[in-house]
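Engineer: test case, fold it:
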Amino acid sequence: MRIAVFIILSCLIGNDANSQIHKRYLRQGNKAYADSNYAAALHYYNNSFDTASTYNKAQFNLGNAQYRNMDFQGSMNSFAMQAEKSIDKKEKAYAYHNLGNSYLAQYQMASKMAEQASPDTAQMLAQAGFNYLKESVEAYKNSLRNNSTDDETRHNYALAKKLMEQMQSESKGGGENDQNQEQEDKQQEQEKEQDQNKNKEEKEQQEQNREQQEGENEKNDEQEQKGDKEKGDEEGEHGETDPKKLSKQDAEKILEALKNKEEKLHQKILKKKKPSKVIKIEKDW
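Structural biologist: This is a model prediction of the structure:
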């Protein structure tokens, strides 16, 4: 009987000691968490959870420490387990709320990685980000089902839902955008080719006009040279007085002088000639 009592008492003392240990770890973890020493807090919460795996506070705070250390996959697991086994609706609502935050943080990380990734990797990250958003929306819904008066949860739910709808819209219009971009590029290429052809035609037309103008200029020069030669010939015939020919005025003067000389000569001849004898002829009847 004494042995049984001793055993029972020993068990009670041992259980009480374990209870005090996991609570002590929890207090140490809370202190480190308050000091923003999240790595140390994570260590103490893990010890507390390992000592008493059914201790909900240790698991909940463990999820918070994992979240602060940016171990979002770990925090998602911790909050999901806490939400599943918690009986209290308020604790369940908190667990789902933090689960939604973890999914949302994971989406943000995937989006930043996609900005610097190759096209194929970026597409995979975008799909993963969409799935994280979808899970966060569902987690916030479950939180509101257990506590519909939490304004912070309602705000986060609206934000996650809006981001998810935006991604759906972009994904739906992605094919159309690619097709429109391809069509636009094709149209720009056609316009560029048309401009090149137009420039080529204008250049050829300018060259043709230039050659035609040069031909006309050469023709005009030949005509001008021919005109100058003909004009020179005409001036040679009718312009300056030919020394072998008399002008009309000079010819008239010469004729007048000859006429006067002839008249004088005629008068002189008349004076020298004797008058003829006049014979009167009468009819003999």
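
Engineer: C-alpha only now, for contacts and for neighbours.
Structural biologist: OK.

Engineer: quick check: buried residues in the helix or strand hosting Asn98?
Structural biologist: Following DSSP states H and E, the helix or strand that holds Asn98 is helix 89-115. Within helix 89-115, the residues that qualify as buried are 91-107, 110-111, 114, counting by 16 or more other Cα atoms under 10 Å.

Engineer: give me every residue that touches Met76.
Structural biologist: Contacts of Met76 were listed using Cα atoms under 8 Å, 6 or more residues apart in numbering, and they are Gly63, Leu99, Ser102, Tyr103.

Engineer: tell me, how many residues neighbour the closest residue in space to the first one that isn't next to it in sequence?
Structural biologist: Pointing back at Gly63 there. Distances taken as Cα to Cα, 6 or more residues apart in numbering put Ser75 closest to Gly63, at 4.4 Å, once the chain neighbours are dropped. Here the neighbour count serves as a burial measure; for Ser75 (other Cα atoms under 10 Å) it reads 27.

Engineer: want to throw the contacts of Met76 into TSV with distance to Asn142?
Structural biologist: Below are the contacts of Met76 laid out as TSV (distance: Cα to Cα, whole Å):
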residue	distance to Asn142
Gly63	18
Leu99	10
Ser102	14
Tyr103	14
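
Engineer: now, which of the residues you listed sits nearest Lys271?
Structural biologist: When the contacts of Met76 are compared for distance to Lys271 (Cα to Cα), Tyr103 wins out at 161.8 Å.

Engineer: another one to check against the first:
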Amino acid sequence: MNKSIFILILLVTTFSFAQEQEKEDEKVIRKANNYVYEGNTLLADKEDFVSAEMAYRKAISAKSTTTAGIYNLGNSYYKSKNYDEALYRLDQASKTATSKEEKHKAFHNMGNILMKNKKCKEAVEAYKSALRNDPTDDETRYNLAIAKECAEQQKDQNKDNENKDDKDKKDQDKKDENKDKGDNKEDNKDKGDQDKKEGDDKKDDQGKPKEEKDNKEPQQPKPQPGQLSPQQIKNLLEAMNNQEQKVQEKVNAEKQKGVKVKTDKDW
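Structural biologist: Predicted coordinates for the structure are as follows:
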């Protein structure tokens, strides 16, 4: 096959495929837009948030990047006061949006939701992002001024709360410190009273120190090494006296030998 003919066939095939893909994309976009339109109608005519939400979800399912479907779904949540889900969808819309107008609307409504949730500091940033995409919107500029004032009030309130917390903590610490001192003082007083009582117990009725009574026998002094104890000396003296008495009796007996014994008693 001629090379030129092959290239020509390839180009025709590619072009035909591109046309088919474009038609398919248009079909998907049309389908997604129809669901968005259906959701808008349900909200406008019937205020049927549940059915409108389902329609917007179908639009997103058909084409995940359909900004209108995501944005309108976020707004439906906002109107039904489901602020957390609304904020999530609008943030998603701000990222998928391709035009500044779409981004501006998404950020503006995000700011409104954040104000509803009393997140003023975050709302300030949302309104600033909205103004970057459309600096001419006076409503966004007005809301930004309100959000700034609210953020300042919250900042001052938080500061006051922190100061109050610090003061409360210091007061509590001081109270605990005084309590500890009082406990120590009471302990010292109790100890002093106990010492005084013990001191009084050692005195008589006239306040004079009581003499300690000792019912035990006086202890004998211990003998020094090489010395006899008083008891040993006493025993020794008694033994000597007994021996001396025996000797004396023996002498007397010797003297009386040869003397006649009287048979009669003298009157």
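
Engineer: distance between the helix holding Asn98 of the first structure and the chain's centre?
Structural biologist: Between the mean C-alpha point of helix 89-115 of the first structure and the mean C-alpha point of its chain there is a distance of 36 Å (Cα atoms, centre = their mean, to the nearest Å).

Engineer: what's the next secondary structure element after it?
Structural biologist: Per DSSP H and E, helix 89-115 of the first structure leads on to helix 119-146 as the next helix or strand towards the C-terminus.

Engineer: C-terminal to that next one, what's the next element?
Structural biologist: Once the chain leaves helix 119-146 of the first structure, the following helix or strand, as judged by DSSP H and E, is helix 151-234.

Engineer: and that following helix, what does it pack against?
Structural biologist: Helix 151-234 of the first structure is packed against helix 89-115, helix 119-146, with contacts defined by 3 or more Cα pairs under 8 Å, 6 or more residues apart in numbering; DSSP states H and E.

Engineer: Thr96 is in contact with Ala106 of the second structure, correct?
Structural biologist: No. In this structure, Ala106 of the second structure sits apart from Thr96 without contact. The criterion is Cα atoms under 8 Å, and the distance is 10.3 Å.

Engineer: re the thing from before, now the helices and strands packed on helix 151-234 of the first structure in a markdown table, with distance to Glu218 of the first structure?
Structural biologist: Formatted as a markdown table, those follow (distance: least, Cα to Cα, whole Å):
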| stretch | distance to Glu218 of the first structure |
| --- | --- |
| helix 89-115 | 69 |
| helix 119-146 | 66 |
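
Engineer: which one, of those helices, ends up nearest to Ala52 of the first structure?
Structural biologist: helix 89-115 (18.2 Å).

Engineer: next, the angle helix 119-146 makes with the closest one.
Structural biologist: Relative orientation of helix 89-115 of the first structure with respect to helix 119-146: 170 degrees, computed using axes from the mean of the first three to the mean of the last three Cα atoms, to 10 degrees.

Engineer: picking that back up, looking at the contacts of Met76 of the first structure, spot the one nearest Ala4 of the first structure.
Structural biologist: Ranking the contacts of Met76 of the first structure by separation from Ala4 of the first structure, with Cα to Cα as the measure, puts Gly63 on top at 41.0 Å.

Engineer: what ranges does the stretch 151-267 of the second structure have for its helices?
Structural biologist: 230-255 (DSSP state H, counting those that start in this stretch).

Engineer: how big's the offset between stretch 17-31 of the second structure and the first structure?
Structural biologist: Superposing on the first structure places stretch 17-31 of the second structure at an average distance of 5.0 Å from its equivalents, by mean Cα distance after the TM-score superposition for the first structure.

Engineer: buried residues of that stretch, list them for me.
Structural biologist: For stretch 17-31 of the second structure, burial by neighbour count (16+ other Cα under 10 Å) applies to Ile29, Lys31.

Engineer: what lies in contact with it?
Structural biologist: If you take Cα under 8 Å, 6+ apart as the criterion, stretch 17-31 of the second structure is touched by Ala59, Ala62, Lys63, Thr66.

Engineer: onto which residues of the second structure does stretch 86-93 of the first structure map?
Structural biologist: Following TM-score structural alignment, the partner segment of stretch 86-93 of the first structure in the second structure covers residues 97-104.

Engineer: Glu84 of the first structure: which element?
Structural biologist: helix 72-85.

Engineer: if we can go back for a sec, can you pick the most crowded of the contacts of stretch 17-31 of the second structure?
Structural biologist: Most neighbours among the contacts of stretch 17-31 of the second structure, by other Cα under 10 Å: Ala59, with 30 neighbours.

Engineer: quick check: closest non-adjacent residue to that one.
Structural biologist: The shortest distance from Ala59 of the second structure to any residue other than its chain neighbours is 4.1 Å, reached at Ala32 (Cα to Cα, 6+ apart).

Engineer: residue in the first structure matching the one you found?
Structural biologist: The equivalent of Ala32 of the second structure in the first structure is His22 (alignment by TM-score structural alignment).
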